[in-house]
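>>> Provided below for reference: sequence and predicted model.
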Amino acid sequence: MRPGDDVMAVLARAVRDVEGAVARRAATPSVRAEFQAIALLLREERARVVADESSSAAYRSEQLKRLDGIAAILGRVAVRDSALLALLADDAIPSEGAKERRRDMLKAVGIEPEPEEPPVVEPAVDPALAERQVVPQSVISRQLANPFLAPDFEAARPAPARPRRLAGWELLGPLFSSFERAGGGAPACMELPEPAPWQVPAGLELMPHQARMVAAAAAGHRTFLLADEPGLGKTAQSLVAAEVSQAYPLLVVVPNVVKTNWAREAGRWTPNRRATVIQGNGERIDGFADVVIVNYEVLDRHVGWLGDFGFRGMVVDEAHFIKNKTSQRSQHVLELAERIRSRTARPLLMALTGTPLINDIDDFRAIWQFLGWIDDTQPLGPLTDCLEETGLTPADRSFYPAARQCVIDLGIVRRRKVDVAADIPARRIADLPVELDDKAGRSIRAAERELARRLVKRYESALAARESATVVEGIDHGLVRKVAGWELKDTSTKTAGENVFSMMRRIGQAKAGLAADYAAQLARSAGKVVFFAKHVDVMDVAEETLERLGVRYSSIRGDQTPTSRQKNIDAFVNDPDVAVVVCSLTAAGVGLNLQVASNIVLAELSWTDAEQTQAIDRAHRIGQTEPVTAWRIIAAQTLDARIAELIDSKAGLAARALDGSDEETQSSADVQLEALVALLTQALVQPEAYAGRS
């Protein structure tokens, strides 16, 4: 029989230690491991006592009461720190630290723990999902065109293992703990070389902080946790780093909302490299591309051929998406990284996230594993070498700052806006194009074609009815402007058919969920976010999306009383848990001070640059200590993109007029007219693009 009284005594002492530790400070990883070990052993001991028929009922009752007392203390401790509550769940996965502590407790009372069965490695592609796997025809064509292109397995082979002084130590727990207890206020950023003048496309320039990171890649560094705050150009840094590292073909795994933007940025920063985006089953991808961009949501369909494609580099954007190692997308990402390492000598691996840590320090685990710094149980390769070279063990206090630096030197790069304020403008607008490839998107494109066809019909009728003998070769641009003006004038009286206003509203509704999703990502990465929309229904969709994502928000609308409005403003400004304020562009575009945020999401376009600037100035005002970035969500390949270009072309006219320019400022009607002119002109130039159905 197991010596139950001895186990009970160990549990009682351990639970008192945990209770005292949590009362003094927040639970550290070692305290959480102790807490979970107690919960595991408590559950086992209860089952043993209940099943022990050789003892009297009175004895069993007494033992169960003692166990209930320990359980009650555990419950009180968990109430003080909500992060511990999840560890009491029956399906909670024991951490390696908790399993090790449980074994130590059993050994302390003379019980040899049962040997653990090796973990069952689940296949990356679940059999139930295997039939969803696809291989696009263009990928097959590429494979047939390169039948003798063999991977460099020899170059990727790891060096023979050497005897290790730290072989008997559990190191992952101390490594994670070192980032909680050994920071000392020092930034977690590797030492980067001085920037060098890199050859980038004309009209583009790397900022100094970007050039330093690229210089590290050029010097031979190949793994990076790039944790710069949003707005500091992580996408550009990654693409140029891939270029200087010759890490092609390059795989880029991203959230759906930024997929189109990655393709656009690849075209800007590496125009000599072909980029392709995987949509759905990949029927339209370019199998010969240098940069392959795929979103997490469709990764399961393509993981098979992606693993055999021969990538020499991999970038994972918003890498905190893979923090849950039990999720399918995390398993796919980790499998792809491992297959790339097995086939390529020193591939470029980059994890991009402004928020490497969301819940606790253990969120590092999946990211470090993707980068090849650790596996499930221990540090690997260069990290192990660095820890050995310190000459220290986790029993030494000085081990923790040394271990933290070892990890940082592997490639953690973290800069804040305030740290590089001299590198970036005090206020800038960053366009984020999104693809509307769902049913709503198809409907919008069909409606836009219908509007274009109506304009063409009106133009042709006017052309046929014209009495003038003057013949204009090609497109009569004067008549085009007249037709656009007639359409704009008639818009207010028409009751049927799409017009420029209804089109923009529908586009706003279709973008709302994507824009809110991006706002949530920003909030997790960089703190508070101001979200602007023009229409109430767009605000409704945004708020529903934020609620579904578990992001707290406040709302500023035109129909609120002054008291309610101020209450919502105060909640956003003063409550650290309120991450987003959803604002009406007309109700909150002026008169508010929202400088607590430095990131703004413009979910719908204004008709004038002045209206857009007023919204941005809610955060960009005296007292703002950080550069402000306005993220403008643009629906690609729609009227939205044309209007964005028109607004930009008119930007600054008001300022120039105030400074004495003779050029007239533009009104919202000018932009609306020019949008219709652009739509009609394109329909006349490319009639085939506007023929037929969607």
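Sure thing, it's come through.

>>> hey, let's count contacts and neighbours off CA atoms from now on
Will do.

>>> quick one: the strands in the stretch 101-250 of the chain?
Assigned by DSSP state E, counting those that start in this stretch, the strands in the stretch 101-250 of the chain fall at 223-226, 250-254.

>>> wait, which of these is closest to P197?
For P197, the closest of those is strand 223-226, at 20.9 Å, according to Cα to Cα.

>>> tell me what that closest one is packed against?
On a contact count with 3 or more Cα pairs under 8 Å, 6 or more residues apart in numbering; DSSP states H and E, strand 223-226 meets strand 348-352, strand 412-413.

>>> Quick check: which of the ones you listed is buried the most?
By mean neighbour count, with neighbours taken as mean count of other Cα atoms under 10 Å, strand 348-352 ranks first of the helices and strands packed on strand 223-226 at a mean of 26.

>>> now that strand, how far from the centre of its chain.
Computed by Cα atoms, centre = their mean, to the nearest Å, the chain-centroid distance of strand 348-352 equals 13 Å.

>>> who's in contact with the next helix-or-strand element following that strand?
Using DSSP states H and E, the helix or strand that follows strand 348-352 in sequence is helix 364-370. The contact list for helix 364-370 (Cα atoms under 8 Å, 6 or more residues apart in numbering) reads 176, 225, 319-320, 322-325, 330, 333-334, 337-338, 351, 356-357, 374-376.

>>> Which stretches in the stretch 351-500 of the chain count as helices?
Taking DSSP state H, counting those that start in this stretch as the criterion, the stretch 351-500 of the chain contains helices spanning 364-370, 381-389, 399-409, 439-465, 477-490, 500-526.

>>> Check the stretch 151-300 of the chain too.
Using DSSP H, counting those that start in this stretch, helices in the stretch 151-300 of the chain cover 153-156, 172-181, 208-218, 234-245, 259-269, 299-307.

>>> closest one to I507 among those helices?
With Cα to Cα as the criterion, I507 lies closest to helix 259-269 of the helices of the stretch 151-300 of the chain, at 16.4 Å.

>>> can you pull the buried residues of that closest one?
By neighbour count on 16 or more other Cα atoms under 10 Å, the buried set for helix 259-269 is K259, T260, N261, W262, A263, R264, A266, G267, R268, W269.

>>> try it against this one:
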Amino acid sequence: IVIGPGQVEIDQLDAQERSILAQLVGATAVGETGAAEPLERRTIARVVVSPQSAATHLAMLCETGRLVLQPEPRRNPELVVPLVWDGGRPWEFALVLEPDDVASTRGETLAEMSAEGKPLPRPSRATLRGMLVRGSERKDLRTPRAILRSGLIVFEDRLARLAVTDSGVWPAGGGRPAAAGWLDQFERRGPIEFSGSQIDGLIDRLAAVADLPRLELPGWTGWRIESGAPRPKLVLDDSPSVNVDGGDDAVIDGDEGEGPTARLPRRRVAPRVQLAGRIWFDYAGILVAADQPAGGAADPARRVLVRRDRAAERDAIAMLPRYGATAPRTAEGDAAETVHHVEIPRNRLDSSVSQLAAAGWTVEVSGRRYRPAGSVAWNVTSGIDWFELSAAIDFGGVTAELPALLEALAKGSRSVELSDGSLGILPESLAAQIEPMAALAQKHDGRLRYGRIQMALLDALLAGQPQSRVDEAFERIREELSTGEKPTAEDEPEGFHGTLRHYQREGLGWLSFLERMGLGGCLADDMGLGKTIQVLAMFVRRQAMLREGGVAHRPSLVIVPKSLVFNWIEEGRKFAPSLRFLNYTGNARIGETAALVDHDIVLTTYGTLRRDIINHREIEFDYVVLDEAQSIKNAASQAAKACRLLRARHRLALTGTPVENHIGELWSIFEFLNPGQLGSATRLKRFLTGGRTSADVVARAVRPYLLRRTKAQVLSDLPEKTEQTLVCELGEEQRKVYDELREHYRLELSGRIGRMGIGRSRIAVLEALLRLRQTACHPGLVDPARIDDQSAKLDTLLEQLDEVLDEGHKVLVFSQFTSFLSIVRRRLDARSITYEYLDGKTTDRQSRVQRFQEDAECRLFLVSLKAGGQGLNLTAADYIYILDPWWNPAVEAQAVDRAHRIGQTRRVFAYRLIAKDTVEEKIVALQDRKRELAESIVRADDSMVSSLTAEDVELLFS
């Protein structure tokens, strides 16, 4: 584009002109000699404007009136025409097929028939013209003064743009636009005429042209142009490969081939490691190979022409590496240049094809189409004691039933053969739905069968399936089970001595729900919420119901840790005095076997049950209740196996920690409660590898059978402080040591009192009581050589700590014996449990208290009663254990008040540990009769010892 007739001095230009020229100069300024010259010479003859910047720069020149056209630069250089910039849409080059406007057989022209909406006959001749098109505007190619190959059109007085590519952008590197070849063609040859019979062939050939421009086909042609996104298709070859490169894995046969490969020995075929694939695109049923240069595709039979969407094709191809498809390698190991052929490793075929299908690809392997999975319809039918699950999966109009899917999954395949010979692809998401359903069921005639007890599990598995149908029986049981998730509160039964809190009455209602449904359940309330009380109320109600119904009496078996036997008996006497309890533990039980059926509640321990299971398995109990049921979390343990062998009408499990480490621990408890509910342990373990979703399904499946209330949930229903006594039964060795010491002091004191009287024997009595109390705590307090002996109180404490610490609570442990706290510390250290310690010798009391109060990792504080009874604020704790209680209520209250005081926002639970059949129990018996006496004994305060009688001493040492 010439800017002037000759060289112009820059100094002669005004400021605006210099600014415009500076923008125009860009990278190149060309002088009169044609050679590039530095801009600093300030003389410019002409400027080369790149096609990419022409729209910006030339529009700027037009706006300022500085762009003109020299129509006749040689003959009349003075003649210039100012040009206006046409800022509208670019013009397009288009091929337009026009009929010769001849009369029809009735004398009407095609134009007239078209105007009247009549069907148009195909003309005998037609013309293909090149036109400039913009919206409804049409201009002949001869209309412009010039069509520049740079993509600009010069009309009479204006400058406009010409669309240069399908995407409207300039070719990379400033190359000629796609329309340039067509412009040259029509400039040389002009319009092209055809006979009517040649039109179909013309359109078919035009579709195959690489740089197909815009094409307008009038209705009389019978053709239509369709547009739409292409559907990508991958055609893979799974035929055996032939090794022809003489590699190590080539197996050469003796004879030679024929034809072009006659000189190559034939090699034994082997399965392909890589499956070669070719990419196609489906345009409304018209297949186009990705490497085909055609700009469109035609279907003469349907008279449909489609234009290819190159951008969409490129996007689809670019996604292939995500699905395991790679460019094939050359002999040198380099990636081939073409992107239209790919390879997929055989061992990734199923997963790659599944992902491709999910992404909208059609896939064929050796002529067999792979179909993506669509919707899944699940159906549940009910039998007498089972539910059967069937399914139908839609694969693009072809349906596959569940048996075929299960068979494919069992083989590790992600494809299933369909009735039309195609293969259905099972995406990971669908396999993830089916496999857990199969893992927890029994297969029956290709369907999945679940036991009646697995109804909630099946319901949980179907929860995420929008298309599922169930029959009336299943729906009815589903509704019945749902009532267990929101139990109705029941009042205390007649004969129960006590008042239940609201959540406990709901628990009683839930136990009734389980009984009606014939289901086992797990009462998993937090520790301290009264699980035992709720079960005792249930036993009282059950006793009355059986009596009224005339049902034959059966005893109920309650299995507990050894430390809880006497707690159950004491609680039973207090709240359910009408029930007959039998302590079926220890050697004395051997003579009580016949009496089992004469009692309502038989108490035994897990250890005793292991030894007695041969006899107990023959008895049909009314209820079997497991207290601290986490004791059987290891399904392979002897205790768990023994519990599962028991027979009963109903089963219950009580635990504050149904899951201590992982949800798989539930299997053992629920296999006892409802055998088969969660399938086999192996299947459940495999199912739980599905991660969080699988765990959620199991949690939902056990929800009707598991009732858990935390202290936070029932906070408003709890008193500010709950106090309870834990009775500990001495082990065999500890009992022997205690009894020998007690007998020694009994004989010694009886003789001494007989000789000297009770008044002069008080010091000896106090010493004897102290030694017996120490032995009841731990034999090592009296004999250091026994520091590693078993201790009932220590075992009970550690069991309790395992539970409450695991729940995140903070705990205070008090003892007046620092030597006992030292033994506790040794056991805690062995378990790597973090704790703080304080006794009378501790100097940095405040820092230790502060750590316990503020450090979330330090959740246990051991405190001697003497050092910690006063002056400490330990409100971080909500559990308190007093290992050797001070029976003076004021002293004990001071210890409890370290946590239960202003600033405490949670309920406080205080537990006192008492050794069964020891002097501690005797002191309890004396409390009501001689409280001051009991207090003086424990305080080692002899001010009241003078009131002791010989009968009191005999009681204490009996």
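That came through fine. Predicted, not measured: the structure shown is a model, and the values here were computed from it.

>>> circling back to that earlier point, kindly reformat the helices of the stretch 151-300 of the first structure as TSV containing distance to W486 of the first structure.
Shown next, in TSV, are the helices of the stretch 151-300 of the first structure (distance: least, Cα to Cα, whole Å):
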stretch	distance to W486 of the first structure
helix 153-156	67
helix 172-181	65
helix 208-218	50
helix 234-245	44
helix 259-269	35
helix 299-307	48
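
>>> Would you tell me which of those helices gets closest to L639 of the first structure?
helix 259-269 (16.4 Å).

>>> Compare the closest one with the second structure and give me the mean distance after superposition.
Once the two models are superposed, helix 259-269 of the first structure sits on average 2.0 Å from its counterpart in the second structure (mean Cα distance after the TM-score superposition for the first structure).

>>> Tell me the residues of the second structure aligned with that helix.
Mapping helix 259-269 of the first structure onto the second structure (TM-score structural alignment) gives residues 565-575.

>>> about what we covered before: can you tell which of the helices of the stretch 351-500 of the first structure is closest to P425 of the first structure?
helix 500-526 (17.4 Å).

>>> export the helices of the stretch 351-500 of the first structure to CSV and tack on mean neighbour count and distance to M213 of the first structure?
Formatted as CSV, the helices of the stretch 351-500 of the first structure follow (neighbours: other Cα atoms under 10 Å; distance: least, Cα to Cα, whole Å):
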stretch, mean neighbour count, distance to M213 of the first structure
helix 364-370, 22, 19
helix 381-389, 17, 20
helix 399-409, 21, 13
helix 439-465, 17, 38
helix 477-490, 17, 49
helix 500-526, 22, 20
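
>>> Pipe those helices into a markdown table and attach distance to A615 of the first structure per row.
Formatted as a markdown table, the entries for the helices of the stretch 351-500 of the first structure read as follows, by distance: least, Cα to Cα, whole Å:
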| stretch | distance to A615 of the first structure |
| --- | --- |
| helix 364-370 | 36 |
| helix 381-389 | 47 |
| helix 399-409 | 39 |
| helix 439-465 | 27 |
| helix 477-490 | 26 |
| helix 500-526 | 16 |
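
>>> right, so of those, which gets closest to L679 of the first structure?
Judging the helices of the stretch 351-500 of the first structure by Cα to Cα, what sits closest to L679 of the first structure is helix 439-465, at 6.3 Å.

>>> What lies in contact with stretch 451-463 of the first structure?
Stretch 451-463 of the first structure is contacted from outside by 479-480, 483-484, 487, 497-499, 679-680, 683-684, 690-691, using Cα under 8 Å, 6+ apart.

>>> what distance separates it from the centre of its chain?
Computed by Cα atoms, centre = their mean, the chain-centroid distance of stretch 451-463 of the first structure equals 44 Å.

>>> Out of the helices of the stretch 351-500 of the first structure, flag the one nearest T638 of the first structure.
So among those, helix 439-465 is nearest, using Cα to Cα, at 6.8 Å.

>>> Of all the helices of the stretch 151-300 of the first structure, which one comes closest to P627 of the first structure?
With Cα to Cα, the closest approach to P627 of the first structure among the helices of the stretch 151-300 of the first structure belongs to helix 208-218: 14.8 Å.

>>> tell me the angle of that closest one relative to strand 348-352?
Put simply, helix 208-218 of the first structure runs at 150 degrees to strand 348-352, going by axes from the mean of the first three to the mean of the last three Cα atoms, to 10 degrees.

>>> Which of the residues in helix 208-218 of the first structure are classified as buried?
Neighbour counts over helix 208-218 of the first structure (16+ other Cα under 10 Å) mark P208, H209, Q210, A211, R212, M213, V214, A215, A216, A217, A218 as buried.

>>> all strands in the stretch 801-950 of the second structure, in order from the N-terminus.
With DSSP E, counting those that start in this stretch as the criterion, the stretch 801-950 of the second structure has strands at 811-815, 836-838, 860-864, 879-882, 908-915.

>>> before we move on, back to that, drop anything exposed from the contacts of helix 364-370 of the first structure.
The buried subset of these - by 16+ other Cα under 10 Å - is 176, 225, 319-320, 322-323, 325, 330, 333-334, 337-338, 351, 356, 374.

>>> Which ones among these map onto strands?
L225, A351 (DSSP state E).

>>> corresponding residue for L872 of the second structure in the first structure?
Using TM-score structural alignment, L872 of the second structure lines up with L592 in the first structure.

>>> ok, now D839 of the second structure?
That one, D839 of the second structure, aligns with R557 by TM-score structural alignment.

>>> before we move on, what about R610 of the second structure?
Match for R610 of the second structure (TM-score structural alignment): D300.

>>> same deal with E671 of the second structure?
Residue pairing (TM-score structural alignment): E671 of the second structure is matched to Q369 of the first structure.

>>> how much space between its match and P29 of the first structure?
Noted for Q369 of the first structure: a distance of 18 Å to P29 of the first structure, by Cα to Cα, to the nearest Å.

>>> so what's the match of L872 of the second structure up against?
Each residue near L592 of the first structure by Cα under 8 Å, 6+ apart is listed here: R618.

>>> any idea what L913 of the second structure aligns with in the first structure?
The criterion is TM-score structural alignment: under it, L913 of the second structure has I633 as its aligned partner in the first structure.

>>> how many other residues sit next to its match?
Other residues within reach of I633 of the first structure by the criterion other Cα atoms under 10 Å amount to 27.
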